[in-house]
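**Student:** coords please:
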Amino acid sequence: MPDTLIALAPPTPSFDAEPVVQPCGDDGEATRTVHQGVIGKLAAQGKWDEVCERLWARNSSAFITGGPGAGKSTLLRHLHAYLRQKLPGDGTVVVVAPTGTSVKTVGGITFHFFFGFVRDYEPALANPTQEAATLLATSRFEPIKRRLRKVRALLLDEVSMFGADKLSIMYELLSQARGASSPPCLWFAFGDFLQLGPFKSPMAFPSLRWPKLFGNKALDLTGQFRQADPDFTHAVADARVGQCTDAVLQLVDACWVDGNKYEQIKHKVFHLMPHHKTVLKQNRKCLDRLSGGQLPEPFRAVYKAMLNHDRDLSQALGICHGSIGEIVAYEPDGTPVVRLENHVLPAGVERGAFGLRNAGATWIEVLCPPVPFTARLLAHPGLQAVRTQVPFVVGWADTIHMSQSLSVSEAVLDLAECFEPGMVNTAINRVPDKASLFIKSFTPSRIIADPLALSKNRGWERL
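**Tutor:** Modelled structure (predicted):
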């Protein structure tokens, strides 16, 4: 039997529920009423401490959802701190996320590392119970079992990017490693299934383990704490449910750039694009313009940090795969100096340690010397090439997929060829201010919401 469950139950108002109007998604201007629960009403007012207290008092796992800017990351940080007080001890409260950028946002570790999934891990067995048992029986999983036994609360960020298969195996690993005598473990999953999903797998909610953990309930955050412009907020909410409404078209018109206006920013402002090939093309154009097609002299350019091969360095400075910075100088030996804005230096780190060259209140400058880097040889399975290179790639542009969980100060959006549900929604809410949002292409029919996720989102019983 496949490990998926499709259940489109109608919403059941919870006790003391209050109606909230949300976009319907069936026609351009339609709205529908959902019944917000007591905890949801507190969250809409930003009463995060009271929300944490009520979630704790339930003594049950919970799924927390909501649109962009609704406060999911804020609540996660508050809940993490609250749970650390309630469940003291090393390793009792753990935050996991699917990517380095989301880890940096919430201060956790990747679920791949925590649960012992090797690079490009895919289950060998279709049954998650058997797959977990097989993994736990290996010697490699002995230290992983020890840390899983300690966990009393597990917080998952960006759960829309967790595949159903991985969630099921995580559930089984945690359950089997702990044993019947271990205290219960609470799960708190944060995310929006109307954004982009995992690359190869169905989203997490069809997993048979989902209803065991969360039932058919959700805490739906309906506040707006990121975008201050109500027109912008309305457009983002409509795009989230797959509707190209007048509000969306007005946003596109207000942010449209072409001709001379685009020429003035095309080499200066970060681009988000649907296809990797167009990202490479944009980055190549910017690099060629800077260097004249030759190896460049020292220059200032936007780069995107790759996975840092020194785990101590990345953990100490908070730099992760996907960190974005600028090359601002070179050392006499040619080592690039990368400056990361909006990056606060972790407490206890001094200049000169871990390659830290300089730091301010909201930025750091880090030495990035060449490091050994391995790459698979696709033409020869099982073989790897090893080379030495600087640990970053050109970053004037990136794919919309890679931007999920990022907040950027300004961006040019290339939306005409978006091809997946949630892609337009993900792109337009990366920037908090529409004055810093530039749209160079757009096709109304490419605004799509996943129909199963949309139906499920309407059917949650609100907490």
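
**Student:** hey, let's count contacts and neighbours off CA atoms from now on
**Tutor:** OK.

**Student:** Can you show me the helices along the stretch 251-400 of the chain?
**Tutor:** Taking DSSP state H, counting those that start in this stretch, the helices of the stretch 251-400 of the chain run over residues 259-265, 276-291, 311-317, 400-403.

**Student:** How far does the longest one sit from its chain's centre?
**Tutor:** Read that as helix 276-291. Taking the mean of its C-alpha atoms, helix 276-291 sits 25 Å from the chain's own mean (C-alpha atoms, centre = their mean, to the nearest Å).

**Student:** what's the answer for the first one, then?
**Tutor:** Averaged C-alpha coordinates place helix 259-265 at 31 Å from its chain's average position (C-alpha atoms, centre = their mean).

**Student:** Next, the structure of the following sequence, for comparison with the previous one:
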Amino acid sequence: MIQTDALSILKTGANVFLTGEPGAGKTYVLNQYIDWLEACDVPVAVTASTGIAATHIGGMTIHAWSGIGARDTLSPYDLDTILTKEKVVKRVKNAKVLVIDEISMLDGRVLDMVDTVCRAIRGREEAFGGLQTILVGDFFQLPPVAGRGEVARFAFESRAWDSARFLTCYLTEQHRQEDELLLGLLAAIRKNDVDEEHYTLLSEQQSIDYEHIEPTRLFTHNKNVDEENAARLSDLAGGTAVFKMDGKGNRTLVDGLIKSCLSPQVLTLKQEALVMCTKNNFEAGYVNGTLGRVLSFDPYDGYPVIETSDGREIKVMPASWTVGEDGKVLAEITQVPLRLAWAITVHKSQGMSLDAAEIDLRNAFTYGQGYVALSRVRSLAGMKVLGLNSNALTVDPKIVLRDARFREESDEAERVFGEMDTAELTRMQQNFVKACGGAWSDGARAERAPGADRFVRRLRKESTHAISKDLLKKGLSIPAIAKERNMTQSTIWSHIEKLLDDKELVREDLAGLIAHEREWDTTYDILKDAFNKCGAERLKPVYEELGERYGYDSIRLGRLMYLIGE
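**Tutor:** Purely as a prediction, here's the structure:
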């Protein structure tokens, strides 16, 4: 489903599970919807399953919003206690729409408790007391954490999920990664279909060299992160600059913001320190995850000036993180939005897009850690894999099965809404706004046209494939093309295979590659027999059929020849 169709469905007031792979645009669609609700004067409660996720979207945790706090059960006494909390009752009653982000990390029992609280406060038997409820996230990412002796339940295993009858909007566009080989790897992980080719691909990433950028290391444990950052800062010469966080407002909420903020309470920097921006500031030219190095400190106000990986110099001024309600700020913290970036945990990286990362998965211990880490970067050129264990690329089989169902549900929702004309869809949206007591405006009308950014992105992909094709036609070998383009050999192979899929390759285009192979005619006859026997969809069966006598590059070339035809 494309973003504009998902946005149209959200505007009808249906309960929606908004999902998709990392980089599909879930947060973008959510922000577009929140802006639309605010333009229509429809009150929306923006929450998330964790404090870190809540700071990303400028909301509070669902635990704080609903008043359940750290409870793992909800007794009649607990519910009565929550009903006496004036602020909780007011915000639940005032809201018309409830958003819960990063739903993968919310235990199903907690979702049931939120449902119970909303029904009780709002005095209505519908799911979540009649609130339009939007759940956002990807269940292939980090799972909920269970208490000692307990087994965590996914949100879709809750009673509330069934009673709310969520429509699934499964976004299928890709706005972060353009590297088709990386996308293929991530897709294989999602299907629990990782094979030798993918491990070979990751082994190639152990020898990646970076130019003009120092990558962030992703570890699975806090201890490794703290040790790495402290040691690297200590190695730098010169004095330190210290920036302390300020906080004001409700003490409990301030403490929650401090705990969740990716910037520390006391930020200690030196010149040449590797840093990461922890907040989006498009006007200043950085986003959450932008890497840079401290060049200097402003002589007038002392704030750090950083050089980003693309050579831009930015003075990073203090920024604020807030918890608000009904347009009022309840709590606020202010800090320079940076953190040391030689290392960060996989858990804290969820929701970020990194320019470059060194990924250490040798101690991966739970489903989803490898998937989250590998999906933080935009391309294989920005990824170095330090190591991985047997758990690193695993995903919960339960999620694989459920994901297929989510895709089917999304296709059905797309079909049903696609059969409506624009006038009917607009009427549904107007009725929803009216039922919420909001104000419809001309600027809030339904939008059905796909975004122009898809066309721009498609052109950009076609351009990069065309460059590889031109170099191929000049007779360059795969290693030579990879060196010329500063890409991995696997990426170049993916370009060539995509050109074949698009019927943009002819046999003569491969002459340069064949020239680099010894006794190719004999080799190809053997490979052709193997493809006839094993099929050409996967390389590994052919590799094994031939007793591992031929390398994957030769088999890839043979497959190209085989598919083009003689």
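
**Student:** could the helices of the stretch 251-400 of the first structure go into JSON lines alongside mean neighbour count?
**Tutor:** What follows is the helices of the stretch 251-400 of the first structure, written out as JSON lines (neighbours: other C-alpha atoms under 10 Å):
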{"stretch": "helix 259-265", "mean neighbour count": "12"}
{"stretch": "helix 276-291", "mean neighbour count": "16"}
{"stretch": "helix 311-317", "mean neighbour count": "15"}
{"stretch": "helix 400-403", "mean neighbour count": "20"}
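
**Student:** Of all those helices, which one comes closest to T105 of the first structure?
**Tutor:** Proximity to T105 of the first structure, assessed across those by C-alpha to C-alpha, is greatest for helix 400-403 (12.4 Å).

**Student:** average offset between that closest one and the second structure?
**Tutor:** The superposed helix 400-403 of the first structure is, by mean C-alpha distance after the TM-score superposition for the first structure, a mean 1.8 Å from where its aligned residues fall in the second structure.

**Student:** Find me the equivalent region of that helix in the second structure.
**Tutor:** Under TM-score structural alignment, the match for helix 400-403 of the first structure in the second structure covers residues 346-349.

**Student:** Could you work out which of the helices of the stretch 251-400 of the first structure reaches nearest to V366 of the first structure?
**Tutor:** Using C-alpha to C-alpha, the helices of the stretch 251-400 of the first structure put helix 311-317 closest to V366 of the first structure, at 9.0 Å.

**Student:** In stretch 462-471 of the second structure, which residues are buried?
**Tutor:** By neighbour count with 16 or more other C-alpha atoms under 10 Å, stretch 462-471 of the second structure contains the buried residues H465, A466, S468, K469, L471.

**Student:** Going by residue numbers, what spans are strands in the stretch 201-350 of the first structure?
**Tutor:** Along the stretch 201-350 of the first structure, counting by DSSP state E, counting those that start in this stretch, strands occupy 217-221, 271-273, 301-305, 324-330, 336-341.

**Student:** Now render the helices of the stretch 251-400 of the first structure as JSON lines, adding distance to V159 of the first structure.
**Tutor:** JSON lines is the format used below for the helices of the stretch 251-400 of the first structure (distance: least, C-alpha to C-alpha, whole Å):
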{"stretch": "helix 259-265", "distance to V159 of the first structure": "34"}
{"stretch": "helix 276-291", "distance to V159 of the first structure": "24"}
{"stretch": "helix 311-317", "distance to V159 of the first structure": "23"}
{"stretch": "helix 400-403", "distance to V159 of the first structure": "15"}
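
**Student:** of all those, which lies closest to P184 of the first structure?
**Tutor:** Among the helices of the stretch 251-400 of the first structure, helix 311-317 comes nearest to P184 of the first structure, with 29.4 Å by C-alpha to C-alpha.

**Student:** out of the helices of the stretch 251-400 of the first structure, nearest to L219 of the first structure?
**Tutor:** That would be helix 400-403 among those, by C-alpha to C-alpha, at 24.9 Å.

**Student:** Please report how far the most centrally placed residue in the first structure lies from I447 of the first structure.
**Tutor:** Nearest to the mean C-alpha position of the first structure, counting by C-alpha atoms, centre = their mean, stands S405 at 3.4 Å. Distance, S405 of the first structure to I447 of the first structure, by C-alpha to C-alpha, to the nearest Å: 19 Å.

**Student:** cool, and L290 of the first structure?
**Tutor:** From L290 of the first structure over to I447 of the first structure the distance is 35 Å, taken as C-alpha to C-alpha.

**Student:** Ok, L307 of the first structure next?
**Tutor:** Separation of L307 of the first structure from I447 of the first structure (C-alpha to C-alpha) stands at 32 Å.

**Student:** Of those two, which one has the most company?
**Tutor:** Shown here are L307 of the first structure and I447; by other C-alpha atoms under 10 Å, I447 has more neighbours (25 against 17).

**Student:** which one in the second structure is aligned with the more buried one?
**Tutor:** That one, I447 of the first structure, aligns with L393 by TM-score structural alignment.

**Student:** same thing with H234 of the first structure?
**Tutor:** Alignment note (TM-score structural alignment): H234 of the first structure maps to G184 of the second structure.

**Student:** that's a strand at the match of I447 of the first structure, yeah?
**Tutor:** No - under DSSP: H, G, I helix; E, B strand; the rest coil, L393 of the second structure sits outside any strand and is assigned coil.

**Student:** check which helix or strand covers the closest residue in space to it that isn't next to it in sequence.
**Tutor:** Excluding its sequence neighbours, the residue lying closest to L393 of the second structure (C-alpha to C-alpha, 6 or more residues apart in numbering) is G370, at 5.3 Å. Using DSSP states H and E, G370 of the second structure sits within helix 369-374.
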